[in-house]
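Participant: predicted model, plus sequence, below.
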Amino acid sequence: MYYLVPGLILVILMLTKYFDFSLGSVTESSLWRSTDYGTTYEKLDEKVGPKTILSYLYVSPNNKRKIMLLTDPEVESSLLISFDEGASYQRYHLAFDILSLLFHPEQEDWILAYSHDQKLYVSVEFGRRWQLVHDSVVPNRFYWSKLGLDKEPGMIHLETSVSDRRSQYITCKLQNCTEANKGRPFPGFISPDSLVVQNQYVFIQVPMGGRHVHYVSYKRNAFFPMKLPKYTFPKDLQIISTDDNQVVAAVQDWHQNDSYNLYMSEARGLFFTLALENVVSSGGPEGNVMIDLYEVAGIKGVFLSNKVVENEVKTFITYNKGRDWRLLHAPTTDLSGTRLYCVQPYCSLHLHLHVSDNPYTSGNIVSKESAPGIIVASGTIGPELTANNVSIFITSDAGNTWREVFEEEYSILFLNQGGALVAIRHTPLPIRHIWLSFDEGRRWNKFSFTSSPLYVDGVLGEPGEDTLIMTIFGHFSHRSEWQLVKIDFRPVFNRRCTTDDYQTWQLHNDGKVCIMGVKRIFQNLKPDARCVKTKDQYISQMSDSCPCTEADFEWLIFHQVGVLLCCLWCLFFLWERHKGVTRCVEWPVRYCWRGAPGGIVIFLFIFKERCGELE
């Protein structure tokens, strides 16, 4: 395992293990530390114990100076803790075996530990002392409280097992989880393995009449059944996202096996509308469900999804968070410059949308908050998505136009907040070259990073969005020791960027610049710029709101409760939000819509036009 820890200086910690295939277990481990950006490493086996076998390395998300090492419980159960970026360690023996850890999002010393015997422990001293919270806790169904939503900061949400078919949802105070202090936000039993706490929402399933009914609580208030369209008969529901005050859920209907339907909710997560049908699904490595839906980083409302259309998998894109979807335009030319004749709907660009769980390898698709508009993905051109003849494609305008950059699979690393891209080939063969681009993949320069070909096991950049140093690690042969190659790109970027180094581009959807009621303008580096970007130089610039059309709105609950109740709901919502309305004119049924996500200005525009002036 390999980790980067930024402090006063950049510290790199690396944990290596020797797996004995004849014994089927790890028999040796070593801890390494570098304080010079990976140029040299010090072996720390004497500081952690020469015969100690380490299994995991953790870094406090709130204080990078605090390191925690977990030993192999098959040998001994203990923690080694460092408060000086891994320079020295103290050992603490444990009375239980840790299966997983959950750090508090704000308090750097608060940690939850889940044991192999389904007990949950808490430490408020960064692992030096532990206290039992509760037993019979369902795996991965425990959550820290959220400031501003829960009554107390030191509260834990957890699901406890009552029997094979019943669980309970309870809340506990941090160090006082007695029967008298337990909270029961939902009074009855819930379905096993169903508690989900995300942002202002809490989701559970309740067994009822031989099926599982899905409930939601908004801002820790009472639970209500989630309202899906009448024609929906769900056999499974997965919560995809709760960002932007909206729930995105994937629902598998009774007749579906390898696909789900995508639904979007209003703010409370109670009423849902269909966004996209027959989205591709697959089983994850831990038995979880993986949905082919990818949210593009850096630009709100842009998603990519793979949908089954007449037994063919095709990639679709939306710019208004699911209100409208369309196929991707294929590049106009191939890598050799030959013109491509690809006419929709018979031919388009299709992308693999799986994100890698391995921090040392890139997935099929990547985008960054600091580089809005740039998406790198592997895929194919034709009538459907295939696993053969895969190429690498790049877009600089958030998916409107694409370029083919490699005819084989490559890992792409973002440098300098997207100001440069590094590509390294995916291959089981040894390699010694990387490719570097300063113009978002339009031109690539080839460089040698080693004199002898290297079997590459992974690539890692320094943490954060400002990566200028990367490390390639692997082996010269299958019997050789680990080899690490440090590549320092800092000399290439010899100054800070100025306003003259930037150019602007406007977000659009097939030429339409008004998206969700606003026009958005972004900045990117000019192709010839060789400068270091600062964190405030990639923020989008929002222009005035645009005239609204029906495409900026979507139906909310028309199909649920009928025209009359729908319009009453709209009027009630209007009155609650804008009590300064002085008069109300005709409200046609077709204007009983919900504003698209992010469209606050749109909502006000329609209110002013349809229901008089606001004070």
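Facilitator: Received, thanks.

Participant: CA only for contacts and neighbour counts going forward, please
Facilitator: OK.

Participant: what is the burial count for Asp552?
Facilitator: Residues lying near Asp552 (other CA atoms under 10 Å) number 22.

Participant: so how far is Tyr319 from it?
Facilitator: Using CA to CA, to the nearest Å, Asp552 is found at 11 Å from Tyr319.

Participant: what residues do those two have in common as contacts?
Facilitator: Any residue near both Asp552 and Tyr319 by CA atoms under 8 Å, 6 or more residues apart in numbering counts here, and that gives Ile515.

Participant: now do the residue nearest the centre of the chain against Val366, distance only.
Facilitator: Central residue of the chain (CA atoms, centre = their mean): Glu295, 7.9 Å from the mean position. Distance from Glu295 to Val366, counting by CA to CA: 10 Å.

Participant: please compare the first structure with the one that follows:
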Amino acid sequence: MRFRNLLGRGTAAPSHGEHAQRRPRRWLSGATATALATAAVIGTLAVCLSAAQGVAATASPSLSPRQHVTQAGQPTHKRHEFPATVTDYTWFHNSTNVLAHCLDGSIWLSSNEGLTWNALKDVGGDHGDGHALGVIPHRYSHDRAYLIGRGRRVWYTTDRGSNWGVFDAPDVPNSMGLNLLEFNPRNPDWLIWSGQYDCEHISSPNCRARAWYSTDGGNYWEKLDEYVKTCAWPHIEHFKENPQTIICESYKSKSGSQRSFTQANNPLELIVGDKFYKSKKKIFDNVVDFATFSEFILVGELLDKGTTLRMQVSLNGRDFTPPVFPPSMSPKSQADTVLESRTHALFLHHTTHPDKNLEWGALMKSNSNGSYYIVSQDFVNRNKQGFVDFDKTQSMEGIAFVNIVSNPESAAITRVKQLQTRVTHNDGGHWDLLDPPAHDLAGKPYGCVEKNCSLHLQSFTERPNPALSYTSPTAPGLILAVGNVGTKLDSWAHSDTFLSRDGGFLWEEVGKGAHMWEFGDQGNIIVMAVDSKPTRKVSYTLDHGKNWLEYDFGEELVVTGIATVPEDTHRKFMLFGLPPKFNAHRTVGIHLDFSHTEPRKCNLDLAHPENDDFELFSPSEHRKEDCLFGQQTYYLRRKRQAKCYVGQALPNPHEIRKKCPCTDVDFECEYNHARNASGICVQLPNTTPLPSDPYSQCKDGKTEQWFERTSVRRIPLSACEGGARPDRGRAHDCPNRLRLGHGVFWWGSILLAAVLLAGLLSFWWTQKMGSRGAGGNIRLPGSSSSGFSSGGPLSTLASVVPFLQGVGLIIFSKLFDLFESLPGLGRSGSRSREAFGYRSLSADADAEALNEYDDDEVDT
């Protein structure tokens, strides 16, 4: 589900779609509330239309020096004018239904991708008056959305807006900035509502937020807690977490007006409650915020009476440990920004220079369990709100862009930051300058001969609209960005528009000036409009930017955004804009339809690929083979010259051909190491390297050797096999392997054989003696009817058998205890679900200290 906030150019909208990049989480010490924002998917806005006319498409000399290409058909459009400014829209996943919300509170629904719009006059408000304060889409169930009014009544849909129901919330919506609704990732009817109580006036002495939960979609509510900042379901998709667990940030003191609370006069406690919060446990005494990612839970803990911040990390929400930073970098900070984690490692921006308007810091990267951190890139730019210049691609893992402060020493004096862009293609292991295009849009060389002359891109804090994304979830390798070629990043007004088709290795200029854009048909249609200037035209390409055409939609607008379905698979778009002179408070929506530009559907023939319209490409890492993270991965895309449309998402968009030998790009610096000017990982001054860890390498009982640590470690995302292994130092034999010398497994095998022999002998004797007795006879100890006299040889043997049985059981029990205590075999490290608190983590990247779970935990 795609949601965009359209009110204000400088604000970022919360991201709710599964393809949207997760919002960064900033933690600021003291009483500063954590802001929410997104580094999200492309586009912004919502659209509306009526009364259409087609306008001819023409070649765009300002966008391409190439000749005009005749197309099979031309786009069409239809116009709609809203009664007020459109503030946000919600586009349902895999659907043509769109909701638009206007500044006057009116709600509009389109069931045909914005071609026509109808006002929802019977929903919203307390009595169905057609107005709402806002629209909240369900984060996990993409058919659902909720209309929030001023009172307790909430209108909701479970079928993408076609039908609406209503429930009464237990309290009126809060005005304290808390999320009104929280959603359970597994049960769409499980809701948490955070309202406010006793807050009739701004000076009400006992005004407070109250959290409630419902398991039936809002029909019945039970109270969780009051005086809270956040209550939420843990949405940790891959963790074995009880689905009834709820995490709350709850103020310690439960009296007074919550509006007057600060972290200094009333600390926030982190409470984890099982059984719908009925079995509660306090985890931390004073926190700023918490965040859950696909592999980690992070908590910002306040120390030193709220003056410094320390992060805590967990893999299961039960056991937390502070991260271990290099000694040169204090784990305590005044601001940390937790960045998205999707690659088995955590990225964290740790502020090292907090001066106002001169903020920057170190981009830290963790090992696989989030415990040990290295500096992936220093001097990474951020702004005073805590947002960081960090952008990751949506369709290809491990590719990211940052802007760094290239003049940290002089910036402290001149008060001016000079920014440069860096790119990584191996998840932060290496960062490089971007190679500039060979020539500009007109075919002229850039005349750039300086050593650091490269392409620099406008990132999250520089873009007027932070929601504008570089990439599309269904167009692997395709990147659009605004920037310039030179020694440093220029202003937005002096930037141009650039395109890459291979994940950021090769670039070409595709537009003079800054543009906004949207991808369609899995990147095979790109629609652009000039940014911040009145225009009556859009530019579009049907061949990945090789040729561009212009389409006149009939009136001048200051375009505020372009959008399409969240999957970027359709050929219909919505353009939002404001008239430059009159009625500037009313949004005009233009429905753009490119369905007739390519009438033929592309042919995909995996059995005969030479005859179809697709090709396989692999992003290069400048190796002999096209490998990415140790795998030869090929992505499917339409051939650039093919005259057809793709339509719905491809069934297998990529394939892995084979594993690749390990090379230097599969490794990053180990803890307490950093790259020198030659790119070699060296130990930092006055530091101690981590000790080697034979246990984690030998724990499976099958590995023959363990290796000493070196200055590098393998990137968690890499799957390379063989080749160079600079992460392996001197080899040693594993102590728990079967050896010719009498090791523990050799003796264990001998003892186990004895136990089995005793058991077999006991079974044989029992069967033999049992076959001799009369049917139904029961032999008791000391019975004279046993068939032999006491004290004879048979009696002695009969007593030996149960003795051996007993000895066998005892030996087996002792062996079991022994095996349980051996590394990697037992459960000596296991813990109950109620064992909250801290645990030290193994230093190894594959440590399982945070990965152990009890058998009764629920799989996610």
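Facilitator: Everything's here; your move. Only a predicted model underlies this, so the values are computations on that prediction, with no experimental measurement involved.

Participant: how about the counterpart of Trp130 of structure 1 in structure 2: what's its closest non-neighbour residue?
Facilitator: Aligning on TM-score structural alignment places Trp130 of structure 1 opposite Trp221 in structure 2. Spatially, and ignoring its direct neighbours in sequence, Trp221 of structure 2 is nearest to Ser214 (4.8 Å; CA to CA, 6 or more residues apart in numbering).

Participant: look at the one you found and say how many residues are nearby.
Facilitator: 18.

Participant: show me the contacts for the residue nearest to the centre of structure 1.
Facilitator: When contacts are counted by CA under 8 Å, 6+ apart, Glu295 of structure 1 touches 301-304.

Participant: which of those sits closest to Arg490 of structure 1?
Facilitator: Nearest to Arg490 of structure 1 out of the contacts of Glu295 of structure 1 is Val302 (CA to CA; 32.6 Å).

Participant: what does the residue nearest to the centre of structure 1 correspond to in structure 2?
Facilitator: Residue pairing (TM-score structural alignment): Glu295 of structure 1 is matched to Lys392 of structure 2.

Participant: repeat that for Cys497 of structure 1.
Facilitator: Using TM-score structural alignment, the partner of Cys497 of structure 1 in structure 2 is Asn603.

Participant: contacting residues around that match?
Facilitator: Neighbour list for Asn603 of structure 2: 612-614 [criterion: CA under 8 Å, 6+ apart].

Participant: neighbour count and distance to Phe460 of structure 2 added to those residues, as TSV?
Facilitator: Converted to TSV, these look like this (neighbours: other CA atoms under 10 Å; distance: CA to CA, whole Å):
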residue	neighbour count	distance to Phe460 of structure 2
Asp612	16	39
Asp613	21	36
Phe614	20	33
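
Participant: which of these fall in helices?
Facilitator: Counting by DSSP state H, none of the members of the contacts of Asn603 of structure 2 fall within helices.

Participant: now, which of those sits nearest His494 of structure 2?
Facilitator: The shortest gap between His494 of structure 2 and any of these belongs to Phe614, at 37.1 Å (CA to CA).

Participant: now the closest one. Nearest residue, chain neighbours left out?
Facilitator: Excluding its sequence neighbours, the residue lying closest to Phe614 of structure 2 (CA to CA, 6+ apart) is Arg638, at 4.3 Å.

Participant: to which residue of structure 1 is the one you found aligned?
Facilitator: In structure 1, Arg638 of structure 2 lands on Leu525 (TM-score structural alignment).

Participant: and its match, how many neighbours?
Facilitator: Using other CA under 10 Å as the criterion, Leu525 of structure 1 is surrounded by 26 other residues.

Participant: same check, this time on the one 3 residues further on
Facilitator: The criterion is other CA under 10 Å. On that basis, Asp528 of structure 1 has 9 neighbouring residues.

Participant: now swap in Ala297 of structure 1 and tell me
Facilitator: By other CA under 10 Å, the burial measure for Ala297 of structure 1, its neighbour count, is 20.

Participant: just the element for it, please.
Facilitator: If you go by DSSP states H and E, Ala297 of structure 1 is not part of any helix or strand.

Participant: pretty sure it contacts Ile374?
Facilitator: No. Between Ala297 of structure 1 and Ile374 there is no contact under CA atoms under 8 Å: 9.0 Å.

Participant: that older thread, for the residue nearest to Phe614 of structure 2, give its distance to Gly647 of structure 2.
Facilitator: On the measure of CA to CA, Arg638 of structure 2 and Gly647 of structure 2 end up 11 Å apart.

Participant: and what of His349 of structure 2?
Facilitator: Taken as CA to CA, the span from His349 of structure 2 to Gly647 of structure 2 is 39 Å.

Participant: ok, those two, which is more surrounded?
Facilitator: Using other CA under 10 Å, the more surrounded residue of His349 of structure 2 and Gly647 is His349, with 30 against 16.

Participant: the more buried one matches what in structure 1?
Facilitator: Counting by TM-score structural alignment, His349 of structure 2 lines up with Ala250 in structure 1.

Participant: tell me the secondary structure at its match.
Facilitator: The assignment at Ala250 of structure 1 comes out as strand when based on DSSP: H, G, I helix; E, B strand; the rest coil.

Participant: how about it, what does it touch?
Facilitator: Neighbouring residues of Ala250 of structure 1 by CA under 8 Å, 6+ apart: 237-240, 260-263, 291.

Participant: go on, Leu303 of structure 2?
Facilitator: 286, 309-310.

Participant: among those residues, which ones are in strands?
Facilitator: Secondary structure from DSSP state E places 309-310 of the contacts of Leu303 of structure 2 in strands.

Participant: any chance of the contacts of Leu303 of structure 2 in JSON lines, plus neighbour count?
Facilitator: Below are these laid out as JSON lines (neighbours: other CA atoms under 10 Å):
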{"residue": "Asn286", "neighbour count": "23"}
{"residue": "Leu309", "neighbour count": "24"}
{"residue": "Arg310", "neighbour count": "22"}
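
Participant: want to throw the contacts of Leu303 of structure 2 into TSV with distance to Asn184 of structure 2?
Facilitator: Shown next, in TSV, are the contacts of Leu303 of structure 2 (distance: CA to CA, whole Å):
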residue	distance to Asn184 of structure 2
Asn286	25
Leu309	29
Arg310	28
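
Participant: now the strands for the stretch 251-400 of structure 1?
Facilitator: For the stretch 251-400 of structure 1, the strands defined by DSSP state E, counting those that start in this stretch occupy 259-265, 272-283, 289-291, 293-295, 303-309, 312-318, 326-327, 348-351, 365-366, 375-382, 391-395.

Participant: how about CSV for those strands, with distance to His104 of structure 1 added?
Facilitator: CSV is the format used below for the strands of the stretch 251-400 of structure 1 (distance: least, CA to CA, whole Å):
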stretch, distance to His104 of structure 1
strand 259-265, 28
strand 272-283, 29
strand 289-291, 26
strand 293-295, 25
strand 303-309, 30
strand 312-318, 34
strand 326-327, 40
strand 348-351, 36
strand 365-366, 27
strand 375-382, 32
strand 391-395, 37
